[in-house]
Every structure is written in structure tokens, then in C-alpha cells.
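Engineer: Build the 3D model from these lines:
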Amino acid sequence: PGVREKAAQICKTTGGRLLEVGCGDGLFLLPLAKASKLRLVGLDVFDPTFEEAKRRVREQKIGNVSLVKGKAQSLPYREGAFDTVVCINTLNSLQSKAEVAGAIAEMGRICKQEGCLILDFRNEKNPWMRYRFKWRKDRFPESKLPQLTFSDREMRDMLAAAGFEVKQKHAIGLPIARWAPALVIRATRPR
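Structural biologist: Prediction:
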């Protein structure tokens, strides 16, 4: 399975309210809405894809999804508002690792004490990721998407700073997590 499929498998084991940070056009959120009884909220800042998600929700008459405009670094919710917070195919597109750390801290703030974070990151140890993102940066220097990669340690440290620890780690694209292009993780607060 890819990033979305693995994250959806994990989400199906959760309940209550779920927020997807960086929902884009709804490629993850809308199929999940149809397959679960979760109360879902999608949040995104990018107009064209956000408008596409709104159109899809209307056309498909999906009642358990609401969409909100907002930024990952300043989520418009009270502390502990969600049981699960998901962020997939998004962290690698933020402008800096400091912004990613801020977004993870915000996701942790709005996640219930017994809740979980489900997110993915592009693995800097994967040679293809390093080459691909460097090539893209060299070829398209005007691109506003930095295409960030992270080490396992960096991601664990950012989660720890937000009060979370990794409970599950799933390799995507290769069976060995150390070299996989992407990793999907489920993190909870230590007990």
C-alpha cells in the first residue's frame, strides 16, 4: 500500500473526531468518509485544491465531512478537540523544518490526551528521495515547494517535543524502513 492506503488502514482503528491537516482536494479524506463512521474535518490553505474538495463533498453528498480553511502552524481549534490528527503528503511541502516542527506542535495541541497523530515523511536516507528532490530543486529553482526530507531521529525528536512518541512505523515503497522512500507513523502520548 501507498501512504494514503496505509494511513487509512490505521484510521479505521480509531474513532471519534478526525482532522486531516493538508486535505488538498480530498483524495484521502473523502474515501475515508465513505468507509467509516468517523466525524471528519479537512483543513487546507491552498485555494484551488481546497475548492475542489468542497465541490466533491457537495457532489457526493458526504455528510460526515466539514472543510475549513487554515494553516498547519496555527490550527483554529481548542486544545484536545480531536481524537485523531492526520497529516499525509503535506509535511514535505512546508517551507522549512522549523515550520514542520511548529505544525507538529499544533497538531499535538489539538489532539486529545489519549488521541493519536498519524503522519508521513519522506526519508532522507533513501537515495532516490535525495536525488529526486535535489534534481527538482536544481531544475526548478523558482518552485515554492521545498520538498523536505527527514531522518527518523529528526521526526522522533519533533514528535517528542510535542509530547508524543512513535508507536508504529510503516515503510512505504521498500520493505526496510531504514531505506524506504516514505514512512507512515502513528504516535501517541507516553503513559
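Engineer: From here on, just use CA atoms for contacts and neighbour counts.
Structural biologist: Will do.
Engineer: what secondary structure does residue 115 sit in?
Structural biologist: Put simply, residue 115 is strand when judged by DSSP: H, G, I helix; E, B strand; the rest coil.
Engineer: which ones are touching it?
Structural biologist: By Cα atoms under 8 Å, 6 or more residues apart in numbering, the contact list for residue 115 reads 82, 83, 84, 188, 189.
Engineer: now do 6 Å
Structural biologist: With contacts defined as Cα atoms under 6 Å, 6 or more residues apart in numbering, the neighbours of residue 115 are 83, 84.
Engineer: Would you mind measuring from it to residue 186?
Structural biologist: Counting by Cα to Cα, to the nearest Å, the gap from residue 115 to residue 186 is 10 Å.
Engineer: Run through who's touching the strand or helix carrying residue 50.
Structural biologist: Using DSSP states H and E, residue 50 sits within helix 47-60. Here helix 47-60 makes contact (Cα under 6 Å, 6+ apart) with 24, 25, 26.
Engineer: For whatever helix or strand comes next after that helix, name the packing helices and strands.
Structural biologist: Later in the chain than helix 47-60, the nearest helix or strand by DSSP H and E is strand 65-69. If you count contacts as 3 or more Cα pairs under 6 Å, 6 or more residues apart in numbering; DSSP states H and E, strand 65-69 packs onto strand 39-44.
Engineer: And the strands in the protein, which stretches?
Structural biologist: For the chain, the strands defined by DSSP state E cover 17-21, 39-44, 65-69, 82-87, 111-122, 165-172, 182-188.
Engineer: I'd like the structure of this one too, to check against the first:
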Amino acid sequence: MTQPEAGEWNQTAALRDRLPAGWRRHARQAHLDLIEQWIGTPRGRWLKTDLYEELSPHRALLPCLGGSWIGMDVSTAVAAGVKPRVSRITVGDVRRLPFRDGAFDGVLSTSTLDHFDEPHGITLALAELRRILLPSGCLLLTLDNRSNPAIRLRNALPKAAQMATRLVPFPTGVTLSDQTGRIALAEAGFTVAQVGYLLHAPHIVGTRLAHLRWYERAMLPRLDQLMHTRLGRYSAHYVAFLCYADGAGVAR
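Structural biologist: So this is what the prediction gives:
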């Protein structure tokens, strides 16, 4: 992200989170369940590509994960806000990572690469993630799901309209579907081992009703069962990829 974009994230970090804690708790658990299913306890040295969700106790993933982590964010305000909960922090741009080749055993990238204005931003970021991974390195990537009609409609709106409607509290950008994601990852030097789909409640409804405990406890988990159906690839807010550099680990 450019310096102006970093400035936008500095401003966003200062905003109060308008989404209910119930929605945040449910989203966090969905991510933790996926990490447990696909990776278990991360081994070796891992990078998390942004720290925005680590600002909130209802969203933070790193306190629930084992392993050795370095957290990175483009925003100095976000980086400052997560101290001391995240002990090792770097400020940097995922398209120009400040790490040596092969520095990490794994990367967790949760909705970091779907904020660029142009597709080339995703291409650059994936190439950088491949560069810093060991040949056997693992990438768990989530992106806004372009196969979801609501995501496509939202992204068709001008950014000013998105912010004015409060559909999202931060800038959004181009993203990928499961099919285009597979292609982009292969071109970057990854082999995709798994594809998954996260958070199936309609976002505009779920984020407004999740303050009700019955909706959080009963309806959100029930709607997430759509992941096991043919509709799942269209209803999911996020598409997730588990992939390995140079094809390592596919047979595991």
C-alpha cells in the first residue's frame, strides 16, 4: 500500500468499531476453527500480514495461536495499538516485504490482500509472500469472496459511497474468487491444497443482529452450515486458501 493508503489505515485505526461483539466473536471462532483444521499449532517462524483485527479482544487471533509470530501492518497507528499484546511487530507494505528470502515457515494473511485498487497489487503481494517463505512454507490466505454477489455489488460502488453507507469501516479493493485465486496462487509459485468458505450470514443482516445472543449462538452457526452445500461458494463472505510454496506439503 502507498503512503496515502497507510494514512487511511491510520485514520481507520482511530475509529470505534461499529460492528457488534457477537459478530466479531463468531468471525474469530470461524477463523480459529479453520486454522486448527488446516494447520493445527503453527510450527516454526510465522508472519501475520496485518494486525487490524488484533486491535480488538473480540477479533484477535494471535493470543489463541501457538508458535512464533511476527506481526506486520502498513499502519503505524495499528502497530502501536496492538502493543504489548503482539511482542514482535514490523511496519511494512505487503507488496514490498522487509524480510529476507526464505525467512518464514508460514504466513497467515487474513483479508489483507483485498484492499488494493488494482489487481497488480495482489500479484505483487503474492510474489513477495512466496519470496519470504521457505520452499516447504505454508500460506493460509483469506480474501473477500468475489463469487459472493453482495461483495461484487459492494465493490462496484465508489469508495465514498461505501463509507457513507457504513457497509464497511475501511477501504476495500479488488479481490478474487476461488477459481481466480487458484490461478493467481499458481502463477506466484504456490500449489493450493485446500479451498474453504467462511462466514455465510448475509453481512448487512448479520452485522446488525449479532448483538442479539440468540442470533449469535443459534443463527450464525446454522447459516455457516452452507459451507457444506453447493451454495457455500456464493454465500461465503471470505474464500480461504491453504497452499504450499513449490507444491511442498500437498500429500500431507
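Engineer: out of the strands of the first structure, nearest to residue 98 of the first structure?
Structural biologist: strand 111-122 (14.6 Å; Cα to Cα).
Engineer: quick one, what contacts residue 177 of the second structure?
Structural biologist: Residue 177 of the second structure makes contacts with 145, 146, 147, as judged by Cα under 6 Å, 6+ apart.
Engineer: and if we set it to 7 Å?
Structural biologist: Applying Cα atoms under 7 Å, 6 or more residues apart in numbering to residue 177 of the second structure gives the contacts 145, 146, 147, 239.
Engineer: same thing with residue 111 of the first structure?
Structural biologist: By Cα under 7 Å, 6+ apart, residue 111 of the first structure lies in contact with 79, 80, 81, 82, 83, 84, 85.
Engineer: one more time with 6 Å
Structural biologist: 80, 82, 83.
Engineer: Tell me the residue in the second structure aligned with the last one.
Structural biologist: In the superposition onto the second structure, residue 83 of the first structure corresponds to residue 105 when matched by TM-score structural alignment.
Engineer: what's the nearest residue to that match if we skip its chain neighbours?
Structural biologist: The shortest distance from residue 105 of the second structure to any non-neighbouring residue, by Cα to Cα, 6 or more residues apart in numbering, is to residue 137 (4.7 Å).
Engineer: quick one: the one you found from residue 191 of the second structure, how far?
Structural biologist: In terms of Cα to Cα, residue 137 of the second structure sits 11 Å off from residue 191 of the second structure.
Engineer: Could you check which residue of the second structure pairs with residue 97 of the first structure?
Structural biologist: Using TM-score structural alignment, the partner of residue 97 of the first structure in the second structure is residue 119.
Engineer: what's around that match, how many residues?
Structural biologist: Counted by other Cα atoms under 10 Å, the residues lying close to residue 119 of the second structure total 15.
Engineer: again, but for residue 26 of the first structure
Structural biologist: For residue 26 of the first structure, the neighbour count with other Cα under 10 Å is 25.
Engineer: Next: the one 3 residues further on.
Structural biologist: Applying the criterion other Cα under 10 Å, we find 23 residues in the vicinity of residue 29 of the first structure.
Engineer: right, and residue 142 of the second structure touches residue 237 too?
Structural biologist: No. Here residue 142 of the second structure does not reach residue 237: they are 9.9 Å apart, not a contact under Cα atoms under 6 Å.
Engineer: related to what we said a few turns ago, just put the contacts of residue 177 of the second structure in a markdown table and tack on distance to residue 113 of the second structure.
Structural biologist: Below are the contacts of residue 177 of the second structure laid out as a markdown table (distance: Cα to Cα, whole Å):
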| residue | distance to residue 113 of the second structure |
| --- | --- |
| 145 | 12 |
| 146 | 13 |
| 147 | 16 |
| 239 | 12 |
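Engineer: Which one of those residues is nearest to residue 37 of the second structure?
Structural biologist: For the contacts of residue 177 of the second structure, the nearest to residue 37 of the second structure is residue 239 (15.3 Å; Cα to Cα).
Engineer: which residues touch that closest one?
Structural biologist: Shown in contact with residue 239 of the second structure (Cα under 6 Å, 6+ apart): 142, 143, 145, 196, 197.
Engineer: what about the aligned partner of residue 138 of the second structure in the first structure, distance to residue 162 of the first structure?
Structural biologist: Under the alignment (TM-score structural alignment), residue 138 of the second structure pairs with residue 116 of the first structure. From residue 116 of the first structure across to residue 162 of the first structure, the span is 12 Å (Cα to Cα).
Engineer: Compare those two and say which is more crowded by neighbours.
Structural biologist: Taking other Cα under 10 Å, residue 116 of the first structure and residue 162 do not tie; residue 116 has more neighbours (26 against 19).
Engineer: I am finished for the moment; much appreciated.
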